[in-house]
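> got a predicted structure here, sequence first:
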Amino acid sequence: MPPPLAGVRVIELAAIGPAPFCGMMLADHGAEVIRIDRPGGTDPLEQDQGRDVMLRSRRSLTLDLKQPESIAIVLRLVETADGFLEGFRPGVAERLGLGPEVLLQRNPALVYARMTGWGQSGPLSDKAGHDLNYISLNGCLHALGPEDAPPLPPLNLIGDYGGGGMMLAFGFVTALLAARGSGVGRVIDCSMSDGAGAMMAAMWSLKHNGVWDAPRGRNLLDGGAPFYACYACADGRFVAIGAMEEKFYRRLVDGLGLAADPLFAAQHDRGRWSEMKARLAAIFASRPRAEWTGRLAHLDCCYTEVLTMDEAPHHEHNRARGNFVTADGMIQPRPAPRFLGTETVEPRMWKMDSDRDAILRELGIE
């Protein structure tokens, strides 16, 4: 079978962070994504965008959107498209003449996907920010990090890519399903702050049940529990322990030779968690990671090595699943999720303006 989004055409205005991640997700699953690039590129760090994994598998057309003839080309493309993706601050697309009202008049079934930090409305909607800001007002950031230090930035995985780009991709597909049934398009107001807040649903459940009630770094999933934490080994490498369920905890304790130790008799005695954690830290620090892997990995006790980006592609599980692929000499994660019995999209790296002539010919434009 062809990829699930084969036949879907999306027009993407070049942006940074979550919007291109959404475009990558759609392209990874078969959508034809035409990225309208700006002259000179969009990377704020002035990196080589030809090495940007998130831009993979797109068609590229460079246009100066300050020019009326460029706007006219975008409008022609929108008439042929199923979706339109932009990641500007509120009001910018309207000032360009590419707001939802204009585009939906051209194409009533269009899915108009908008990606912002704070949303299209609200007192912060026109304010600047980055991932760290967008996860700071919904209880997410405060919960991250050790108890004796400020909250810890979680890369930019939660706001930009989880609450932002991935949430927008989900919204796009649901709106596309609705449009194909009704012939009526929708405007998606996707906010990184909103999305990251929604991802906290499980933590709110724990809070309402009295499980998440201690300061940061002392709860079940924030590193407070000795059986759900990372530990340093003698060689400076790390292991991750996720033995929450009793059967996995008992296997871990047995594997470490602590089955008869009264300190580890009561898994959920929070009053002893700090002491248990200190003991485990000392134990893991006594041997190199490879020894712990040989001793614990086969016990099915939720033990894993903490691999670096350089190590990850070579792990036997990742190799067996083909979890990393190479495009133009660059290693990168393969598209996910996978659909069994379905053709996969082989990633290809982006090249600026690589499809200008072909796209303009398709539109009948010189």
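Alright, I've got the coordinates.

> make it CA atoms for all contacts and neighbour counts henceforth
OK.

> and stretch 148-166, which residues are buried?
Buried residues in stretch 148-166, counted by 16 or more other CA atoms under 10 Å: P151, P153, L157, I158, G159, D160, Y161, G162, G163, G164, G165, M166.

> repeat for stretch 69-83
I71, I73, V74, L75, L77, V78, E79, A81, D82, G83.

> over to stretch 43-50?
For stretch 43-50, a neighbour-count test (16+ other CA under 10 Å) marks Q49 as buried.

> where along this structure do the helices fall?
For the chain, helices defined by DSSP state H occupy the ranges 18-28, 68-79, 92-96, 100-106, 131-134, 167-182, 192-198, 201-208, 246-255, 273-284, 289-296, 316-321, 356-362.

> need the winner for burial among those.
helix 18-28 (a mean of 27; mean count of other CA atoms under 10 Å).

> take a look at this one as well, against the first:
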Amino acid sequence: MNSTDGAPGPLQGLRVLELAGIGPVPFAGMMLADMGADVIRLDRVGRGAHAADVDELRHTSINLRGKRSLSVDVTTPQGRDVVLRVIETCDVVLEGMRPGVAERLGLGPDDCMARRPDLIYGRMTGWGQTGPYAQVAGHDINYLALAGVLEGIGRPDSPPTPPLALVGDFGGGAMFLLFGVMAALHEVTSSGRGQVVDAAMTEGAALLNTMNYSMSAAGAGTTERGEHFLSGAAPHYDAYRCSDGHWISIAANEPQFYAELRDALGLDGKEWDDQHDRALWAWRKVQLDTLFGSATREQWCERLEGRAICFSPVLDMHEAAEHPQSLERQSFLSREGVLQPAPAPRLSRTPARVGARPPKIGEHTIDLLTELGFGPESVRQWEIDGVIGSRADSD
């Protein structure tokens, strides 16, 4: 179960500085905060173009939950020195800017590790820190395209289908950034030396595709879009539209599940015997389309749930939160009216915790500077000069 009572998580004592950005780096920081790390977000002074930079919308920025906000103008010498002083107290820095930007700000790996030699400096970009594409602009769809992943997603008669930025930005990016950071944190316990984690979304997405490389090498898979049995080519592994416009999913890959599917649906003819006869797949799809389109999603749930078929209804985000499985495990929560997934995965002894609400811009600036020993007169002058931003600036 997730903890909501302030109990320490497994990463208690770990301090992370996250340079402000959007998407996968804040998501990585959120996961660390969920596990108990003290994550400090370095916010811009003033307001930017994103919801995460606007106080009125901060409560909707789920990726910021559980963090503290430090607002500093790092383009000033005083601001840069303040941030470097904070970094002296940190174990990890996370940043997702284009290669070279952090260096130009005076906050690159060399600058930071000069202050903290055992620092783990986690960087994430689309293409990586080096190579001919390092400075090329891009987004999730571009990274998947170059990784050889996008071409395989979608139907044969449709263009490649972008998978909601989940595979590149968050799967290939944030998750591999976290994996690299945790590996480096383990290594530093024996060497005492920090290092840079260079996480490229393109490489992470390609690595997620490892199974398909194995299947292709063994002659068991295909690289043609929509022809892979896991991409919807197989009639027994697909989503089907019901009479009410909702959908259900079937994944009866194994022989025992396929046999159960046939029994549940009354598919008795010999044309259903050989599960892997591709010559019959298109015909079978037409039959299943018609069959599943004859009843509502709820009716199919009543008929098929509980049978060994690998069946589930296709739910939207709000329906997912209300499903009995989600309710039993408290897989979702609502805070200030914002529905959001609960922390994952579950740890038995030191569970993740649902941290504080997303902070206002600069909400913790004064507290953090006080912790670092800066005098009140210096802090007040920096506020006057616009070097730092505090919660008072947002009110």
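In hand now; what should we look at? The structure presented is a predicted model; accordingly, all values stated were derived computationally and were not measured.

> out of the helices of structure 1, which gets nearest to L5 of structure 1?
When these are ranked by proximity to L5 of structure 1, the top entry is helix 18-28, at 7.2 Å, counting by CA to CA.

> mind putting the helices of structure 1 into TSV with distance to Y303 of structure 1?
Listed next are the helices of structure 1 as TSV, based on distance: least, CA to CA, whole Å:
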stretch	distance to Y303 of structure 1
helix 18-28	30
helix 68-79	50
helix 92-96	48
helix 100-106	49
helix 131-134	30
helix 167-182	30
helix 192-198	28
helix 201-208	23
helix 246-255	8
helix 273-284	12
helix 289-296	7
helix 316-321	14
helix 356-362	50
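
> closest one to G236 of structure 1 among those helices?
helix 289-296 (8.3 Å).

> what span of structure 2 is that closest one aligned with?
Under TM-score structural alignment, helix 289-296 of structure 1 corresponds to residues 297-304 of structure 2.

> same deal with stretch 182-193 of structure 1?
If you align by TM-score structural alignment, stretch 182-193 of structure 1 falls on residues 191-202 of structure 2.

> before we move on, what about stretch 127-135 of structure 1?
Going by TM-score structural alignment: stretch 127-135 of structure 1 matches residues 136-144.

> ok now the matching stretch, how far from the chain's centre?
Its chain's C-alpha centre and that of stretch 136-144 of structure 2 lie 16 Å apart, by CA atoms, centre = their mean, to the nearest Å.

> what's the end-to-end length of it?
15 Å (CA to CA, to the nearest Å).

> one more: stretch 291-311 of structure 2?
OK, stretch 291-311 of structure 2 end separation, CA to CA: 15 Å.

> please apply the same query to stretch 77-87 of structure 1.
Termini of stretch 77-87 of structure 1 sit 18 Å apart (CA to CA).

> which residues are contacting that stretch?
Contact partners of stretch 77-87 of structure 1, identified using CA atoms under 8 Å, 6 or more residues apart in numbering, comprise 8-16, 18-19, 23, 93, 103, 106-107, 109-116, 172, 176, 363.

> just the buried residues from the residues you listed, in PyMOL please.
Filtering these down to the buried ones (16+ other CA under 10 Å) takes a single PyMOL command:
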select buried, resi 8+9+10+11+12+13+14+15+18+19+23+93+103+107+109+110+111+112+113+114+115+116+172+176
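
> translate S158 of structure 2 into the numbering of structure 1.
For S158 of structure 2, the aligned residue in structure 1 is A149 (criterion: TM-score structural alignment).

> and its match, how far from P262 of structure 1?
31 Å.

> and C302 of structure 1, by the same measure?
Distance, C302 of structure 1 to P262 of structure 1, by CA to CA: 22 Å.

> who's more crowded, these two?
C302 (20 against 8; other CA atoms under 10 Å).

> list the contacts for the more buried one?
C302 of structure 1 neighbours (CA under 8 Å, 6+ apart): I241, G242, A243, F248.

> can you give me the strands in structure 2?
15-19, 38-43, 67-72, 92-95, 120-125, 195-200, 237-241, 247-251, 311-314, 332-335, 338-341, 388-389 (DSSP state E).

> how about CSV for those strands, with distance to G148 of structure 2 added?
CSV is the format used below for these (distance: least, CA to CA, whole Å):
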stretch, distance to G148 of structure 2
strand 15-19, 30
strand 38-43, 34
strand 67-72, 36
strand 92-95, 26
strand 120-125, 17
strand 195-200, 14
strand 237-241, 22
strand 247-251, 25
strand 311-314, 27
strand 332-335, 33
strand 338-341, 30
strand 388-389, 44
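
> which stretch among those strands comes nearest A295 of structure 2?
When the strands of structure 2 are compared by CA to CA, strand 237-241 sits nearest A295 of structure 2, at 9.5 Å.

> just checking, what packs against the closest one?
Contact here means 3 or more CA pairs under 8 Å, 6 or more residues apart in numbering; DSSP states H and E; on that basis strand 237-241 of structure 2 packs against strand 247-251, helix 281-292.

> quick one: the last one to structure 1 mean distance?
If I follow you right, that is helix 281-292 of structure 2. Taking mean CA distance after the TM-score superposition for structure 1, the mean distance separating helix 281-292 of structure 2 from the aligned residues in structure 1 is 0.8 Å.
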